[in-house]
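Asks: coords please:
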Amino acid sequence: MIRAIIVDDDELCRTVISDLLKEVDGFECVANFGNALDAFKFLNENEVDVVFLDVEMPKMGGMELLRNLQISPLIVMITSHDEFALESYEYDVTDFLKKPLSASRFLKTIEKIKKLLVESAEVKKSDSYIFIKSESKLIQIKLEDILWIEALGNYMRIHTENEKHTVLSTMKEIESKLPSSEFIRIQRSFIVRVDKILSIEDNYVVMKNKEIHIGKAYKEELNNRLNFL
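Replies: This is a model prediction of the structure:
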């Protein structure tokens, strides 16, 4: 069962989404909230697969909630204003729905969520390695050998000390397969292995033969993770 929550100060919108989810097989709305503060507390204590999140709310808006989240559920942003779409994708949201909600458009989002959560056979997780699917075979990659991972459209490229591997996947999907204690997202399109960082200069992470720009939304989390003296 795919666990979802709804966060929107508009009670009618929450009701519409809840009713639509009841018509979809495999989804369960485990909670809905009229403000982001209560949702933030819930997400810190409970696991969910997807959050339907309004952009504009009193006290704490949807963007602020995303900036403070330590977990990575799929996020579907909801708003009446198109101008928020570009900013929301800085956080690698799964989809963006405009009010008033269209049932047909909502169902397309549902199918996208199912694909991301259910069809995730390309990357298999273990404690010290992952398997990636390459044509008709599975290739084992040790986590300790990974330098960084970058998004290339619908594909992800995994860079190791000596090789590059390209797999059909998403940033959210592959991030969920990696131990958060060893890897960190530093911008929309890059995940790096923390112990492979050679230095940080201005707004760039320096890796072996690579400098990667640090996204504004990810800089604070990176600073918190580094072992400063």
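Asks: alpha carbons only for contacts and neighbour counts from here, please
Replies: Will do.
Asks: Residue 121: what's it in contact with?
Replies: Neighbour list for residue 121: residue 133 [criterion: Cα atoms under 8 Å, 6 or more residues apart in numbering].
Asks: this one next, for a side-by-side:
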Amino acid sequence: MMLNCVIIEDERLARQKLQLYVNDHKHLTLVASFVSAEEFIKKANNVEYDLLLLDIALPNMDGITLAGMLPKHCRVVFTTAFAEHAVEAFNLNATDYLLKPFDFERFSKAIEKVNSFTNPPDTVITDNKKISIKEGKKIHRIDIDEILYIKGLKEYVVWHTAKGQLITLHSLSHLCDYLGPLNFIQTHRSYIVNVQKADVIEYGFIHVGTEQIPIGRSYREKVKECFKLELE
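Replies: Have a look, this model is predicted:
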């Protein structure tokens, strides 16, 4: 799948290197290159893009701030000389974090990861309330009611079902959008729970069978609203 790519990098040599990498990659098309976040913001409405290669140490507005303003569907790969921003970057659901200097092989691995998230998900819900989940070369057909909860592990997720576990390459945030209308709720940045399978709800946790699922601070209001509870 071809991805329209935008570079935001204020250092000329670093920007030229990225341009060469993008032009040499079979899945990328370079549609624009900017030297600052402000320049990108001014022209973003006129540019169709799937991926941002985004430096963090930009003048005036840094890359972390800009990433927080982007629409959810946009994929971001940070390019930076500073390792200390990695945790903050992944908290913003960055697809990857390239630490300068990086070579074309490392760059290509990041693009492979982007492609795995950008392509249509390996899950299909049918009219009879079954879900098809692709795990490697196998496709599992599972009743939605059998899904207990889903745990995110970086670019992978673990599906905990009544019949066992499945591990697939998915974005947890994408699955939340996909499964939300089917009575699933995200309780923590790493967990999605089938609402019908919640046995006990208390301050900080939801119990699903013998499992104790955390409720993140930023998700407490949604959980309270979902279950019509006062979690004191």
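Asks: quick one: the helices in the first structure?
Replies: 11-22, 36-45, 62-68, 84-88, 103-118, 171-176, 219-225 (DSSP state H).
Asks: Which residues are in contact with residue 132 of the first structure?
Replies: Contacts of residue 132 of the first structure (Cα under 8 Å, 6+ apart): 122, 123, 124, 138, 139, 140, 141, 167.
Asks: same thing but 7 Å
Replies: Residue 132 of the first structure makes contact with 122, 123, 124, 138, 139, 140, 167, according to Cα atoms under 7 Å, 6 or more residues apart in numbering.
Asks: what residue of the second structure matches up with it?
Replies: Residue 132 of the first structure maps onto residue 133 in the second structure when the alignment is built from TM-score structural alignment.
Asks: Centre-most residue in the first structure?
Replies: Central residue of the first structure (Cα atoms, centre = their mean): residue 172, 4.0 Å from the mean position.
Asks: still on that earlier bit, once you map the contacts of residue 132 of the first structure onto the second structure, which are still in contact?
Replies: Mapping the contacts of residue 132 of the first structure onto the second structure (both residues aligned by TM-score structural alignment, their matches' Cα atoms under 7 Å) leaves 123, 124, 138, 139, 140 still in contact.
Asks: these two touch, right, the first one and residue 131?
Replies: Yes - counting by Cα atoms under 7 Å, residue 131 is a contact partner of residue 123 of the first structure at 5.6 Å.
Asks: What residues does the closest residue to residue 50 of the second structure other than its chain neighbours make contact with?
Replies: Distances taken as Cα to Cα, 6 or more residues apart in numbering place residue 4 nearest to residue 50 of the second structure, at 5.2 Å, with adjacent residues excluded. Applying Cα under 7 Å, 6+ apart, we find residue 4 of the second structure in contact with 28, 29, 30, 31, 48, 49, 50, 51.
Asks: quick one on the thing from earlier: give me the buried subset of the kept ones among the contacts of residue 132 of the first structure.
Replies: Neighbour-count burial (16 or more other Cα atoms under 10 Å) applied to those gives 123, 124.
Asks: any chance of the kept ones among the contacts of residue 132 of the first structure in TSV, plus distance to residue 147 of the first structure?
Replies: Listed next are those as TSV, based on distance: Cα to Cα, whole Å:
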residue	distance to residue 147 of the first structure
123	17
124	18
138	20
139	17
140	15
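Asks: residue contacts, residue 104 of the second structure?
Replies: residue 21 are the contacts of residue 104 of the second structure under Cα under 7 Å, 6+ apart.
Asks: Could you export the helices of the first structure as TSV, including distance to residue 206 of the first structure?
Replies: Shown next, in TSV, are the helices of the first structure (distance: least, Cα to Cα, whole Å):
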stretch	distance to residue 206 of the first structure
helix 11-22	44
helix 36-45	32
helix 62-68	24
helix 84-88	26
helix 103-118	31
helix 171-176	20
helix 219-225	13
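Asks: Tell me which of those helices lies nearest to residue 199 of the first structure.
Replies: Taking Cα to Cα, helix 219-225 is the member of the helices of the first structure nearest to residue 199 of the first structure, at 12.3 Å.
Asks: which residues are contacting the closest one?
Replies: residue 186.
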